Each structure stands twice: as structure tokens, then as C-alpha cells.
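Undergrad: Got a sequence here, can you model it:
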Amino acid sequence: MQTQTKGEFGGIGIEVTMENELVKVITPIDDTPGAKAGILAGDYISAINGQQVRGMKLNDAVEKMRGAVNTPIKLTILRKGVDKPIEMSVMREVIPIRAVKSRVDGDVGYLRVISFTEKTFDDLQAAIAKIKKQVPDDKLKGYVLDLRLNPGGLLDQAIYVSDAFLQKGEIVSTRSRDPEDTRRFNATPGDLTDGKPLIVLVNGGSA
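TA: Model prediction:
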């Protein structure tokens, strides 16, 4: 939980999925140990520290790649066009977790909030500013805020994110048996989207 809310961990900086019982690299994150070591999108990791990946769940494989900063990890990589497995040693570093991902889809700005960490609101502000630079205001029709599979996190960050899209009204309140412990959080004037339409996506995995 501390890793999720603080927004960083010790690792090598690659986004992965599971395919054919192997860990497939979706993309190495720029300026991380994985990228510097030469790991490429499309590579398959077949072993971690000598242990075969086949039979592992994705989460278990990811946990094995994480660890204390400045400790090495040995990977066996299968790469298309290369006959023999590639043996690679990579030193773990602090990897910032991207709390918000964004893109422009035609004339709509897409914002995916992955979790509410210490950096979520700052990342959201940066993502919206980036979208505004990419699409002129008169062309930008609105935004999609994707909260699907968001496990939650820090309450204050969830409040800041909500406030970013609201002009007024109560965002959330916490109540207890003692009335003095009741707290209410209200939206403040100002909307980062400048009043553009907003669609919010949630599912059963949204906290």
C-alpha cells in the first residue's frame, strides 16, 4: 500500500503483460534501468534470476522484478530475430509510478487515473495542460475520465481530482458518532477543463 500511495518503487521500469506463459514487454519506460539496458518492446522474459516464468501469474513475476534499490536482477530474454536467449543483468532504481495516463483521441482528451498517489493531482494537471497544447480550444469537444480498475489510494488526492472538474457542491464527507469529528470537503470555483463536457468511466474494479 505504501508503494501505491507514495508513487514510486524499486524496479527496472518496464510495462509488461502475460502472453504464451511468458512476460511480454509492452514498453520500457524512458530513462529507466530497463530502457538503458536495452530491453525492447516485444521482448519476452522467460526467466527471472534463473527461475522460469512459465507457471507464474503476472503479479508474481512483477513482484520478483521489484525489490530494493541498487540491487541487481538477472533476466533471460527471448527476442524475435535473435536465435539465442539474451542474458541481462539490470540494477534496480527508484521508478516513479505514473498515476495518470493521457492521450488525444480525435477531438476528445482521454485521462486515465490509475490510482490516487501523492502525485496524482500534479500528474492530472500536467496531462490536461498537454492535451490543451495538442488540441485548440475551439476543436476540443470534451474529456473522458477513466477510473476503471482504479483501486483507490489517498483521500486528499481523490478530493483534489474531483475538485478539478467541479465548480461547487460537496465532494465527500466523513462522519462519526462525535459531531465534532464530522468533516466536509466542498468544491472550489475553477474547472481545469474550462467547462467542457466530461464522461466518467467506472466499473466493478473502481474503488
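Undergrad: going forward, measure contacts between C-alpha atoms and count neighbours the same way
TA: Noted.
Undergrad: Could you tell me the end-to-end distance of stretch 163-174?
TA: Start to finish, the residues bounding stretch 163-174 are 17 Å apart (C-alpha to C-alpha, to the nearest Å).
Undergrad: any idea which helix or strand comes after the helix ranked longest in the chain?
TA: Ordering each helix of the chain by length in residues (DSSP state H) puts helix 120-134 first. Past helix 120-134, further along toward the C-terminus, the next helix or strand under DSSP states H and E is strand 142-146.
Undergrad: please give me the structure for this one as well, since I'd like to look at both together:
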Amino acid sequence: MKRSMMQKRKIILIAILAVVLFLTIVFPYSILSVYPAVQVKIDTAEQQKYNEDFAVLRSLFEGRMGQPDHVVTYSISVLLLYQMEWLTEANHHMWRSDWEPLLTNVQSVKKELIRLSLQEDNFSDEAKVYLQQMIEAIMEIEGTVLQHTNGHTRKHIETSLRNLHSDIATSLNLYVQFWQTYYAK
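TA: Model prediction:
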């Protein structure tokens, strides 16, 4: 009787440990997680296009730094968002602690773009359109980042990160077009 009771306890303990281990692998941001980071898996061509667009924006910015105007000034926080490691590096891992700086950067960019849009007397109609689209894109990105919670599965977080990377890449392209349109005058 005691032997069967001990075997039942061992089986229950093993089952509990197996369930806990399974859950910590499936839910990477849980407290007991064995693998607390999620790999950001971006298509190589998409990653290369992002880095090219970022290099264009950075060169446009650096070319105007000597003679700053309101667009250059408001673009500093935008550059901080776009140069985040998980966006520029292939095979980067996203930790739970990386979401807070991402949210902070996105919210900062939103504020700066809204301030920049108040300077619209200086913008052509085409530049206004790009800026408006950029603000809308950043607001959607902010909503996506705010929806991030610790209860998501690894697969869901990986999919969200790919989609988020794609959305940020789109907003980067819009901002490059805004810069090129604004300074083409």
C-alpha cells in the first residue's frame, strides 16, 4: 500500500513538473520560463530593405544636422526608434524587458510627429500626406505594443514581432518619403 502511494506521488510530481516545464517553454515571458527570450525571425530580404531605408534616413538626417530646422529637431526621437537593435540586426532576441523601451520610443515618436504636424504651414500637400500616414502608422504600432502581455505563447509573440517589424518598416519608408518630399522643395 505504501509503495503504490509513493508511486502515485512520484507520478503526480513528474506530471506537475512536466506541465510546468511545458508551460515555461510555450509561454516565454512567464516567471518560470526556461527560454525567456523570443527570437525575432525576419526574412533576409525584408531585413536588408529595412536597413537600406534606415541608412537613407540616417544619411538624410546627417546631411541636415549642420543646419537644423524643425524637421531635423523632431526627427531625433524617430531615429532612436528606428535604430533599435531588434529592428536593425538579424537573428536578434526580444526579452520581456525590451518591450518597455519600445513602447517609450513609439510614444515619444508619436508626440514628436504630432508636434511636427503643427508646423504644417511649411509643408507641401504631398509632405502633409506622408506625415499624416506616418502618424497613423505610429498610432497603430503603439496599439500593437500596448496589447503585448505576458500571457502570449512563443508562436504568437514571434508572429507579433514579425508583423510589428513590418509595420515599423512601413512607417520608416513613409518617413523617408516625407523627408525626401519636404527637402525637395
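Undergrad: Need the TM-score between these chains.
TA: Scored by TM-score structural alignment, normalised by the length of the second structure, the superposition of the two chains gives a TM-score of 0.21; 65 aligned residues with a C-alpha RMSD of 5.7 Å.
Undergrad: name the helices or strands packed onto the longest helix of the first structure?
TA: On a contact count with 3 or more C-alpha pairs under 8 Å, 6 or more residues apart in numbering; DSSP states H and E, helix 120-134 of the first structure meets strand 100-105, strand 108-113, helix 155-164.
Undergrad: got the angle between it and helix 155-164?
TA: When axes from the mean of the first three to the mean of the last three C-alpha atoms, to 10 degrees is applied, the directions of helix 120-134 of the first structure and helix 155-164 differ by 30 degrees.
Undergrad: Would you mark the buried spots in helix 120-134 of the first structure?
TA: For helix 120-134 of the first structure, burial by neighbour count (16 or more other C-alpha atoms under 10 Å) applies to 120, 121, 123, 124, 127, 128, 131, 132.
Undergrad: returning to that earlier point: find the one among the helices and strands packed on helix 120-134 of the first structure with the highest mean neighbour count.
TA: Neighbour counts (mean count of other C-alpha atoms under 10 Å) averaged over each of these peak at strand 108-113, with a mean of 22.
Undergrad: Please enumerate the helices of the second structure.
TA: With DSSP H applied, the second structure shows helices at 2-26, 44-64, 70-74, 76-82, 85-88, 99-117, 125-146, 154-182, listed in chain order.
Undergrad: Can you show me the strands along the first structure?
TA: Taking DSSP state E as the test, the strands found in the first structure are 8-11, 14-19, 22-28, 44-48, 51-52, 72-78, 86-91, 93-96, 100-105, 108-113, 142-146, 170-174, 183-186, 198-201.
Undergrad: just so I know, which of these lies nearest residue 2 of the first structure?
TA: strand 8-11 (9.0 Å; C-alpha to C-alpha).
Undergrad: packing partners for that closest one?
TA: When contacts are defined as 3+ C-alpha pairs under 8 Å, 6+ apart, strand 8-11 of the first structure packs onto strand 93-96.
Undergrad: quick one: buried residues of the strand it packs on?
TA: 93, 94, 95, 96.
Undergrad: returning to what we had before: and the helices of the second structure: which comes nearest residue 37 of the second structure?
TA: In this view, the helices of the second structure are compared for proximity to residue 37 of the second structure by C-alpha to C-alpha, and helix 154-182 is the closest at 9.0 Å.
Undergrad: now the angle from the closest one to helix 99-117?
TA: Using the same axes, to 10 degrees: helix 154-182 of the second structure against helix 99-117 is 20 degrees.
Undergrad: Return the set of buried residues in helix 154-182 of the second structure.
TA: Along helix 154-182 of the second structure, the positions that meet the burial threshold by neighbour count (16+ other C-alpha under 10 Å) are 154, 157-158, 160-162, 164-179, 181-182.
Undergrad: hmm, back to that, so which of the strands of the first structure gets nearest residue 59 of the first structure?
TA: Going by C-alpha to C-alpha, the one of those nearest residue 59 of the first structure is strand 14-19, 9.5 Å.
Undergrad: hmm, who's touching that closest one?
TA: Applying C-alpha atoms under 8 Å, 6 or more residues apart in numbering, the set of residues contacting strand 14-19 of the first structure from outside is 23, 24, 25, 26, 27, 28, 29, 34, 35, 58.
Undergrad: just to revisit the earlier point, can you put the helices and strands packed on helix 120-134 of the first structure in CSV and add distance to residue 10 of the first structure?
TA: CSV is the format used below for these (distance: least, C-alpha to C-alpha, whole Å):
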stretch, distance to residue 10 of the first structure
strand 100-105, 19
strand 108-113, 21
helix 155-164, 23
